[in-house]
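Q: Sequence first, then the predicted structure:
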Amino acid sequence: MDLAQFDLPRYLSMLPLFQEMKPPELQRLGQGSRLRQLARGDEVFHIGEQCNEFHVTVSGQIKLFAISPAGQEKIIEIVGPGNSFAEALMFTDKPYFINAQALTDTLLLSVSKQSVLQEIETDPRFCMRMLAGLSRRLHGLVNDVQAYALHSGVERVIGYLMRDLPDGGKGGAEDELAQRVTLPVSKAAIASRLSMTPEYFSRVLHELEAKGLIVIDKRDIHIPDPQRLTGYPLR
């Protein structure tokens, strides 16, 4: 992609956080932003580095992760297109306490703290939108903790497969038709995100396939009956 041809203000206007901003505001914010093309494995930031910006995944996948004292990697979040990260930390004046790395070839937008503070001073509504975005992220992290503590491995895998389907697979007649989910990253990365070993994750997938609830075709997971899959742990 030719980054020089990328319409940064237009892209910013399509993000929920910035969609109510006026063209001059978007232009100012764009001037305080930068685009980077990352290859798989490229680092975005690491623990201890000062946080002076927040980031938006334009395309690709970014993993946020920590390393245990034993050297084991734990993926905290996988950030896909249109989603942002590191907003809260940017306001604390503290360094990053997790690492971020590209899981796939990625186009990343980084917005400087200085530009954000300038817009907050100009328009308090922008601050409210940022708070709303941070609240949604916190809510998602709380849901993750609940899932890890209260849900079985099978339930966590099913929840992951169902999350991108219309209404979580609980919709009307049209949503009851067969659906397909494409795993965006490796099974090992998804397993880490779900606090499972790769072996256990694969075992759960094959259990669901043996029950006729899914059909595995490499990274494509076909779901013949979403509602039946959702109800499986309860049966």
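A: Great, that's in hand.

Q: okay, CA-based contacts and neighbour counts for the rest of this
A: OK.

Q: Strands of the protein, residue ranges please.
A: 33-38, 43-45, 53-59, 62-67, 73-79, 84-85, 99-102, 106-112, 179-182, 215-217, 220-223 (DSSP state E).

Q: which helix of the protein spans the most residues?
A: In terms of residue count, the longest helix belonging to the chain (DSSP state H) is helix 124-150.

Q: Check which residues of that one are buried.
A: Within helix 124-150, the residues scored as buried using 16 or more other Cα atoms under 10 Å are Phe126, Cys127, Arg129, Met130, Gly133, Leu134, Arg137, Asp144, Ala147, Tyr148.

Q: Report the distance from that helix to the chain centre.
A: Here the centre of helix 124-150 is set off from its chain's centre by 12 Å, with Cα atoms, centre = their mean, to the nearest Å.

Q: Report the angle between it and strand 73-79.
A: 140 degrees (axes from the mean of the first three to the mean of the last three Cα atoms, to 10 degrees).

Q: packing partners for helix 124-150?
A: helix 113-122 (3 or more Cα pairs under 8 Å, 6 or more residues apart in numbering; DSSP states H and E).

Q: what's the helix it packs on packed up against?
A: Helix 113-122 is packed against helix 23-31, helix 124-150, with contacts defined by 3+ Cα pairs under 8 Å, 6+ apart.

Q: how close does the residue nearest the centre of the chain get to Thr106?
A: Geometric centre of the chain, nearest residue: Val79, 2.5 Å, by Cα atoms, centre = their mean. Val79 is 11 Å from Thr106, where distance means Cα to Cα, to the nearest Å.

Q: alright, now check it against this:
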Amino acid sequence: MELSSHASLYRSGEPVRDAWLLCSGSVVRFQPLEDGGRRAIEVVQGPQLLNLGETFSATHYRSSCESSSRCILVAIDMRVLRPMISAEPALSASIIEALARRLSATETDSRGHHRSTTGAQRILDYLLEQAGEPGRLAGESTVTLNATKKVIASQVGLTPEAFSRSLRQLIDQGVLVVDKRNFHIQHAALLDTGLGDAGHRLSFARKTRRTATDMRNGLPPGALINLCGRLRFLSQQLAIASARLVWEIAPADARIRLRQFDGEFERTLARLRKLPLEAALEEPLAAVLSTWPAYRQALLSTAATAQDRLKLFRLSEAVLNVADHLTSVAAQCAGTPDARYVNVAGRNRMLSQRIGKLFLFRELVDTQEEIDDQISASIVEFDANLDELRQGSRRLPELIAQLDEVAQQWERFSAALAPDPSRMNRNRHARLLLAEGDRLLRYVDTAVKLYERLTK
């Protein structure tokens, strides 16, 4: 049987005639409520037999089920299946094992909904369960959820508003990177780096209202350096999004990214302006504030001619330079080795995007030789920075493991810079490079977050 998205499979009150095997796609099971609403029971995405409890214990469904994406299912007649279970011990053992796993998951889930558990922890536990991978020290696991956030919020026992706040907390902690329906879990960020205990998980306290004293004290050194450094790589991501429009690489997605990065750049600047900064940072921040408007105007305009594209490229470099100076001064003001490592890791985070920008603009502006030199210099710097970070890893297991993951992804990204031209056209080459660059960005960003925590 094939179902389109949001089609009903069965409704509460209907007789149980078939056992449904989900082969591909995803479905949502929910409990209808008296007020006409509904409460999500589970989201099923992997191949499995649906609704084991009701299928084998009830004559009529108590829940309803509908597809959340295009699905392919197999319907097994219960009049055939029940005698087979009685006659085939191996089949009945498999059914019992599946029921036992479901019961165990339900018990764990009920504990996760205890009032003392924060919303961030509930969401994280749910995503880790969906990932289905054993605990890893570094790298990432990606979970693609086809259900809406409203459905997922209902399943973990949160309102949509609380779900959004808790999700933002996980993103701010560096534990999660969200890209549309893809949730990238950053394993090294799950650990409370700096305690010296690789098994100690990060705790997610309930958010408290910031006091006036908190605002006067400002940010810890690592957090301030990281905040300044975000302006560096955002300046490059904005240029990439603009270049993608010219290349016609998923232009609708590029426009969305352009708006998102523009908003994040503006919010970061606004936050820095509100902080009580040292005097040494006032002039570098003023330079960013004065350089940004022209770049922003160029980004929001159509880069129709080569001259327009060259102007945009030069402005992206200008904003990068003043943002880099601001970040370097913040690291100097902190004056500690760990603060320096936040800056060095942040440079590599920026380089992961700058190389992609240079690659795209190489064919858009008439400065190929200059850009080739800049790509080569960026590659050399990334390697040197990575070596320095590895030497200053404090022998923390999660940090060492994360830097190893960065090194492996850096090799894949470097290989994507010059693939076999006989197997890939120009546009596919660019798509591959940008995809590898996005993954490298996530890995390096996690390393930045780990170094930031050490400055506390």
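A: Good, I have the coordinates. These numbers were taken from a predicted model, which means no experiment stands behind them.

Q: Got a TM-score for the pair?
A: TM-score for the superposed chains, counting by TM-score structural alignment, normalised by the length of structure 1: 0.74, backed by 194 aligned residues with a Cα RMSD of 2.1 Å.

Q: returning to what we had before: between Val79 and Thr106 of structure 1, which contacts overlap?
A: Taking Cα atoms under 8 Å, 6 or more residues apart in numbering as the contact rule, Val79 of structure 1 and Thr106 both touch Thr57, Gln61, Ile62.

Q: which one of these is nearest Val111 of structure 1?
A: Proximity of those to Val111 of structure 1 (Cα to Cα) peaks at Thr57, which lies at 11.4 Å.

Q: Tell me the counterpart of that closest one in structure 2.
A: Alignment note (TM-score structural alignment): Thr57 of structure 1 maps to Leu22 of structure 2.

Q: what's the neighbour count on the residue nearest to that match when sequence neighbours are not counted?
A: Nearest residue to Leu22 of structure 2, sequence neighbours excluded (Cα to Cα, 6 or more residues apart in numbering): Leu73, at 4.6 Å. For Leu73 of structure 2, the neighbour count with other Cα atoms under 10 Å is 19.

Q: list the contacts for the corresponding residue of structure 1 for Leu73 of structure 2?
A: Matched by TM-score structural alignment, Leu73 of structure 2 corresponds to Leu108 in structure 1. Under the criterion of Cα under 8 Å, 6+ apart, the contact list for Leu108 of structure 1 reads Leu35, Arg36, Gln37, Leu38, His55, Val56, Thr57, Val58, Ser59.

Q: Residue most distant from the centroid, structure 2?
A: The C-alpha centroid of structure 2 is most remote from Ala87, which lies 48.0 Å away (Cα atoms, centre = their mean).

Q: Now do the same for that residue: its match in structure 1.
A: Using TM-score structural alignment, Ala87 of structure 2 lines up with Thr122 in structure 1.

Q: what about that match, distance to Ser115 of structure 1?
A: Distance from Thr122 of structure 1 to Ser115 of structure 1, by Cα to Cα: 11 Å.

Q: okay if I get the strands of structure 1 as a markdown table plus distance to Ala188 of structure 1?
A: Shown next, in a markdown table, are those (distance: least, Cα to Cα, whole Å):
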| stretch | distance to Ala188 of structure 1 |
| --- | --- |
| strand 33-38 | 21 |
| strand 43-45 | 19 |
| strand 53-59 | 21 |
| strand 62-67 | 12 |
| strand 73-79 | 10 |
| strand 84-85 | 22 |
| strand 99-102 | 15 |
| strand 106-112 | 19 |
| strand 179-182 | 15 |
| strand 215-217 | 16 |
| strand 220-223 | 15 |
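
Q: among the ones you listed, which is nearest Asp164 of structure 1?
A: strand 179-182 (7.9 Å).

Q: Of all the residues in that closest one, which ones are buried?
A: Buried residues in strand 179-182 of structure 1, counting neighbours by 16+ other Cα under 10 Å, are found at Gln179, Arg180, Val181.

Q: For that strand, give me the average deviation versus structure 2.
A: Superposed on structure 2, strand 179-182 of structure 1 shows a mean distance to its aligned partners of 3.2 Å (mean Cα distance after the TM-score superposition for structure 1).

Q: So Asp373 of structure 2 lies in a helix, does it not?
A: Yes. Counting by DSSP: H, G, I helix; E, B strand; the rest coil, Asp373 of structure 2 is part of a helix.

Q: Which residue of structure 1 sits opposite it in the alignment?
A: Checking with TM-score structural alignment, Asp373 of structure 2 has no match.

Q: counterpart of Gln48 of structure 2 in structure 1?
A: So, by TM-score structural alignment, Gln48 of structure 2 is matched to Asn83.

Q: One more: Phe183 of structure 2?
A: By TM-score structural alignment, Phe183 of structure 2 lines up with Ile221 in structure 1.

Q: what's around that match, how many residues?
A: Neighbours of Ile221 of structure 1 (other Cα under 10 Å): 18.

Q: In contact with the closest residue to it other than its chain neighbours: list those residues for me.
A: Residue nearest to Ile221 of structure 1 in three dimensions, not counting chain neighbours: Val181, with 5.1 Å by Cα to Cα, 6+ apart. The contact partners of Val181 of structure 1, by Cα under 8 Å, 6+ apart, come to Leu161, Asp164, Asp220, Ile221, His222, Ile223.
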